[in-house]
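> Attaching a predicted model along with its sequence, questions to come.
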Amino acid sequence: MKIDHLTPESAMLDELGRRLAQIRKQQGYTQEELAAEAGIGVATLRRIEGGQDSQLETWLKLLRALGLAYAIDALLPENHASPMAEVRAASRRKRRKPASGIVWGDESE
């Protein structure tokens, strides 16, 4: 399932839980083993794999235990260049110029 901006949060949690379970199994972990490796409870892991809400810190522990900590950087990239954000920022800068045409010298460009 592809997750996009129209995907409901509950469906996102279900999909992420499914993906986590799949990776856990591919790496040969039981739920008990992965929970112990990540330092979380087995019941917590079961809830996450079942698509229930969880804390981000728990996800970080799981990703680290699975050797997937690098994936965290893709979640929120350090430098995200969005063309639309740049257009909006330019539009806001244009609106700040004085309407009267008089320039006092203290306007920011």
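Arrived safely. Residues are numbered from 1 along each chain as shown.

> going forward, measure contacts and count neighbours with C-alpha atoms only.
Will do.

> Okay, T7 and L13: tell me how far apart.
Distance check for T7 against L13: by C-alpha to C-alpha, to the nearest Å, it reads 10 Å.

> So those two - more neighbours on which side?
L13 (18 against 11; other C-alpha atoms under 10 Å).

> Leaving out sequence neighbours, find the closest residue to that one.
Spatial nearest neighbour of L13, chain neighbours left out: G51 (4.6 Å); criterion: C-alpha to C-alpha, 6 or more residues apart in numbering.

> can you pull the contacts of that neighbour?
By C-alpha atoms under 8 Å, 6 or more residues apart in numbering, the contact list for G51 reads 10-11, 13-18.

> Check it against this one:
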Amino acid sequence: MNLSDLATDDAVLAELGQRLAQRRIDARLTQADLAERAGVGKRTVERIEAGKSAQLTSLVRIFRELGLLSVLDELLPAAGPRPIDQLRHQGRRPQRVSKRGQSTSDDGWTWGDDP
């Protein structure tokens, strides 16, 4: 089931809770074991698996313990430079090349020759 197909926040939390419970079971951990290893309360694990809300730090600790932090990396990858920013940093590229000629104006005036 895709999370985007779920209509409510409660439905999304319930699905996430079920998925985390399955990952915990696949890792052969009890709720108490996971809670201890992650540094959260057993009740926190129970609430998350039941689809109740939890603090983000608790979720991060549980994800870390279950080896799922890479999933968060995929979910929200680090922002790279935007193409428009790259173009701005490149500066304006020259369209043509011209040689600078030497000034041929010789009016005879030099610095310090003020009248």
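Perfect, thanks for sending it. Predicted model, so just to flag it, every value in this text is computed and none were measured.

> Mind checking how well the two chains overlap by TM-score?
Scored against TM-score structural alignment, normalised by the length of structure 1, the superposed chains reach a TM-score of 0.69; 82 aligned residues with a C-alpha RMSD of 2.0 Å.

> Now distance to N79 of structure 1 too, for the contacts of G51 of structure 1, in TSV please.
Formatted as TSV, those follow (distance: C-alpha to C-alpha, whole Å):
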residue	distance to N79 of structure 1
S10	28
A11	28
L13	26
D14	29
E15	27
L16	24
G17	28
R18	29
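
> neighbour-wise, which of the residues you listed leads?
The member of these that has the most neighbours, counting by other C-alpha under 10 Å, is G17 with 21 neighbours.

> now the helix or strand containing S70 of structure 2, how far from the chain's geometric center?
Applying DSSP states H and E as the criterion places S70 of structure 2 in helix 69-75. Between the centre of helix 69-75 of structure 2 and the centre of its chain there are 9 Å (C-alpha atoms, centre = their mean, to the nearest Å).

> Mind reading off the mean deviation between it and structure 1?
Overlaying structure 1 shows helix 69-75 of structure 2 at a mean distance of 1.4 Å from the equivalent residues (mean C-alpha distance after the TM-score superposition for structure 1).

> so that helix corresponds to what in structure 1?
Here helix 69-75 of structure 2 aligns to structure 1 at residues 69-75, judged by TM-score structural alignment.

> Of all the helix elements in structure 1, which one is longest?
Assignment by DSSP state H gives helix 9-26 as the longest helix of structure 1.

> Please enumerate residues in contact with that helix?
By C-alpha under 8 Å, 6+ apart, the surrounding residues in contact with helix 9-26 of structure 1 are 1, 3, 30-31, 34, 48-53, 66.

> That helix vs structure 2, average distance?
Helix 9-26 of structure 1 sits 0.3 Å off on average (mean C-alpha distance after the TM-score superposition for structure 1).

> Average offset of the next helix or strand after that helix relative to structure 2?
Past helix 9-26 of structure 1, further along toward the C-terminus, the next helix or strand under DSSP H and E is helix 31-38. Taken over the aligned residues, the distance from helix 31-38 of structure 1 to structure 2 averages 0.4 Å (mean C-alpha distance after the TM-score superposition for structure 1).
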